[in-house]
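A.B. asks: my questions concern the predicted model and sequence given below.
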Amino acid sequence: MAASLPEMPDSNGFTRHRNDDLEAARRVQKLIDSPSYVQADQDAEFLQRPEMCGLRLQLDYWKAEALLKAHAVDHTIVVYGSTRIASNSRYYAIARALGEIVGRAPATATLPKLTVVTGGGPGIMEAANRGAFESGHASVGLNITLPHVQYPNPYITPELCLRFHYFAIRKLHLLERAMAAVFFPGGFGTCDELFEVLTLLQTGKIRPLPVVLVGEAFWRKAVNFDFLWQEGLVSAADLALFSFAESAAQTWETVNRWYESAR
């Protein structure tokens, strides 16, 4: 909708309309309608320009940061895994049970109250959010814009259902408050996240935290960790950065035991 033209006082102090000068009115209207006149923070086309990438990165970060702070999401457990795992899968059931355990678990002397965080999609992510939902506790979904539409799963707390454009900012928020990271079977995306977390721990770029791989048979077949060690490409200490578990209870016990031993 075009902006309405203001009334202007004439030289004698009487109010007149710019319509008294139709040509001037048309010129002013053209200026108001010009893309250059749109306020910068309201100019969607301008904000999408390549040179505005740095600003968009900041917006991606700060919107999520503000919301997480506002809802007191301070300490989290991040659950990763495939979007393709069906709801009748054993791993879906384990992730769902883990979400419920975490949702119901109180803070302890060694571990604060944790909030479940996932990538917000279907499969394992849905299962973990669902378990937290069924426990009556809030959970977070950090969705990402993809070439194919991926809707958020229905079990995320509405106020904590976020969407990112940049994978880098999403990855940052997945780990920024993480007290533990749990990896269920998955494909390229899950493996990418796993090796990124292990690399950050290996290089001391993030504070130490327990990493649990659910399904030892799957992970040992998917990644030959022993071969990497035998080839001298990782150290024995690197292989100690993660543990295996087969159930929700074992996963949660591993996380708690890690913090008890770290005291």
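C.D. replies: In hand now; what should we look at?

A.B. asks: contacts, neighbours, all on C-alpha from now
C.D. replies: Fine.

A.B. asks: show me the strands in the stretch 1-150 of the chain, by range?
C.D. replies: Using DSSP state E, counting those that start in this stretch, the strands found in the stretch 1-150 of the chain span residues 8-9, 15-16, 76-80, 115-118, 139-144.

A.B. asks: pick the most buried one from those strands.
C.D. replies: With neighbours defined as mean count of other Cα atoms under 10 Å, these peak in mean count at strand 115-118, which reaches a mean of 28.

A.B. asks: is it true that Leu67 touches Leu160?
C.D. replies: Yes - using Cα atoms under 8 Å, Leu67 makes contact with Leu160 at a distance of 7.3 Å.

A.B. asks: neighbour count for these two, which is higher?
C.D. replies: It is Leu160, of Leu67 and Leu160, that has more neighbours when counted by other Cα atoms under 10 Å, with 19 against 15.

A.B. asks: quick one, what contacts the more buried one?
C.D. replies: Counting by Cα atoms under 8 Å, 6 or more residues apart in numbering, Leu160 touches 67-68, 139-141.

A.B. asks: likewise for Leu162?
C.D. replies: Contacts here follow Cα under 8 Å, 6+ apart; on that basis Leu162 touches 64, 140-143.

A.B. asks: export these to TSV and tack on distance to Thr254?
C.D. replies: What follows is those, written out as TSV (distance: Cα to Cα, whole Å):
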residue	distance to Thr254
Ala64	29
Val140	22
Gly141	24
Leu142	25
Asn143	27
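
A.B. asks: nearest to Thr76, of those?
C.D. replies: Of all the contacts of Leu162, Thr76 sits closest to Val140, with 9.2 Å by Cα to Cα.

A.B. asks: comparison target below:
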Amino acid sequence: MPFDDPTPLDSASLAYENSDFLNSPDARILRIMAEYTEPMARFRRERIQDTVVFFGSARFDALDDAHQKMLLLENTGSVETSTEADAQHKAAVANVEMAHYYEDARQLAHLWTEFARKLPGKRHRYVVTSGGGPGIMEAANRGAYEAGGKTIGLNIKLPFEQRPNPYITPALNFEFHYFFMRKFWFAYLAKALVVFPGGFGTLDEMFELLTLAQTHKLAKKMTIVIYGSEYWKSVINLDALADKGAIAVKDKELFRFADTPEDAFRMLREGILAQDADCCPGETFTPIPDTPAPSAQEELGPDIAKTLR
């Protein structure tokens, strides 16, 4: 019995145009690699050589916004004796108190970007980078933007939307699906880190980079400044970790505390000079008295092992 003629088929879709496949578990490795190669291509195109990363809370407002929220609360006529009103007032007072960290991050990013823009060379050096969201992240991008520099935002796709702040350079606005790839890009180009007060996310990111530095998994020396000694010493007792033997006493030399934008700027500048004496012709700052580790490669390259050992 003869077979029926086969039905003509449409052309099959190319694998890299098949959205069902690309979003499937089978293509997870391709999505991971895309979050490595696509940012690298953009950093090369924008001539970004290295970065200074700012971490901190997404919840702190600019000082004028915090005052505005306080005034709005005071003018609503809430019953002050109610538990809810007391909680709202307490939160508003804390918001005003913590707003100075927003302003300090903004000022420090401005100071640093003014300095970095004057460095010689055709590449953009020590570009201010944040997690791309509001709060301290916005403050850092804002300060760099107001100083006329490029600024990077490494955002993360979350169930609750976190929109990029408006001060990120558009070509350097990133959004990641995988936390670990976002963390990789925080570490890959960073020559320095400034940690402002924050919560779980800030603690996670800070201790991850401290651990990489402690275990010599970074093929470069990283300057780490922890901003706001009063806040941090009330949140975590790093001295107790050393006293109990959980970390070595020398591990406390991995970071320094700063309490003003000017002090933080000086520490960053000294740290950068200690890493790369050729970066700042004419500068005569006293380097931080630590033994410099081998510096990272100056050009972006495809070999991850050269940056994270």
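C.D. replies: Now that the structure is in, tell me what you want to look at. None of the values given here were measured: they were computed from a predicted structure.

A.B. asks: related to what we said a few turns ago, now the strands of the stretch 1-150 of the first structure in JSON lines, with distance to Glu23 of the first structure?
C.D. replies: Listed next are the strands of the stretch 1-150 of the first structure as JSON lines, based on distance: least, Cα to Cα, whole Å:
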{"stretch": "strand 8-9", "distance to Glu23 of the first structure": "15"}
{"stretch": "strand 15-16", "distance to Glu23 of the first structure": "15"}
{"stretch": "strand 76-80", "distance to Glu23 of the first structure": "63"}
{"stretch": "strand 115-118", "distance to Glu23 of the first structure": "59"}
{"stretch": "strand 139-144", "distance to Glu23 of the first structure": "49"}
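
A.B. asks: any idea how far Glu138 of the second structure is from the counterpart of Lys171 of the first structure in the second structure?
C.D. replies: Under the alignment by TM-score structural alignment, Lys171 of the first structure pairs with Lys183 in the second structure. Distance from Lys183 of the second structure to Glu138 of the second structure, counting by Cα to Cα, to the nearest Å: 18 Å.

A.B. asks: more neighbours: the two, which one.
C.D. replies: Taking neighbours as other Cα under 10 Å, Lys183 of the second structure and Glu138 compare with Glu138 leading, 30 against 16.

A.B. asks: quick one: map that one onto the first structure.
C.D. replies: Taking TM-score structural alignment, Glu138 of the second structure has Glu126 as its aligned residue in the first structure.

A.B. asks: ditto for Ala258 of the second structure
C.D. replies: So, by TM-score structural alignment, Ala258 of the second structure is matched to Ala245.

A.B. asks: which residues touch its match?
C.D. replies: Contacts for Ala245 of the first structure were tallied using Cα under 8 Å, 6+ apart; they are 212-216, 251, 254.

A.B. asks: for Arg207 of the first structure, same thing?
C.D. replies: For Arg207 of the first structure, the contact set (Cα under 8 Å, 6+ apart) comprises Leu201.

A.B. asks: A strand includes it, no?
C.D. replies: No - read with DSSP: H, G, I helix; E, B strand; the rest coil, Arg207 of the first structure is coil and lies in no strand.

A.B. asks: and the longest helix along the first structure, what does it pack against?
C.D. replies: For the first structure, the helix that runs over the most residues, judged by DSSP state H, is helix 53-70. When contacts are defined as 3 or more Cα pairs under 8 Å, 6 or more residues apart in numbering; DSSP states H and E, helix 53-70 of the first structure packs onto helix 167-176.

A.B. asks: and the helix it packs on, how far from the second structure on average?
C.D. replies: Helix 167-176 of the first structure differs from its equivalent in the second structure by a mean of 0.8 Å after superposition (mean Cα distance after the TM-score superposition for the first structure).

A.B. asks: next SSE after that helix?
C.D. replies: Using DSSP states H and E, the helix or strand that follows helix 167-176 of the first structure in sequence is strand 178-183.

A.B. asks: which elements pack onto that following strand?
C.D. replies: If contacts are counted by 3+ Cα pairs under 8 Å, 6+ apart, strand 178-183 of the first structure sits against strand 76-80, strand 211-214.

A.B. asks: residues in the second structure aligned with the next helix or strand after that strand?
C.D. replies: Toward the C-terminus, strand 178-183 of the first structure is succeeded by helix 188-202 as the next helix or strand (DSSP H and E). Counting by TM-score structural alignment, helix 188-202 of the first structure pairs with residues 200-214 of the second structure.

A.B. asks: tell me the buried residues in the matching stretch?
C.D. replies: By 16 or more other Cα atoms under 10 Å, the buried positions in stretch 200-214 of the second structure come out as 202-203, 205-206, 209-210, 213-214.

A.B. asks: hang on, the earlier thing: who wins for proximity to Phe46 of the first structure among the strands of the stretch 1-150 of the first structure?
C.D. replies: It is, among those and with distance given as Cα to Cα, strand 139-144, at 21.9 Å.

A.B. asks: which residues of the second structure does the closest one align to?
C.D. replies: Mapping strand 139-144 of the first structure onto the second structure (TM-score structural alignment) gives residues 151-156.

A.B. asks: who are the contact partners of Phe183 of the first structure?
C.D. replies: Phe183 of the first structure makes contact with 79-81, 190, 194, 211-214 under the criterion Cα under 8 Å, 6+ apart.

A.B. asks: closest to Leu233 of the first structure out of those residues?
C.D. replies: Lowest distance from Leu233 of the first structure to the contacts of Phe183 of the first structure (Cα to Cα) belongs to Leu194, with 16.8 Å.
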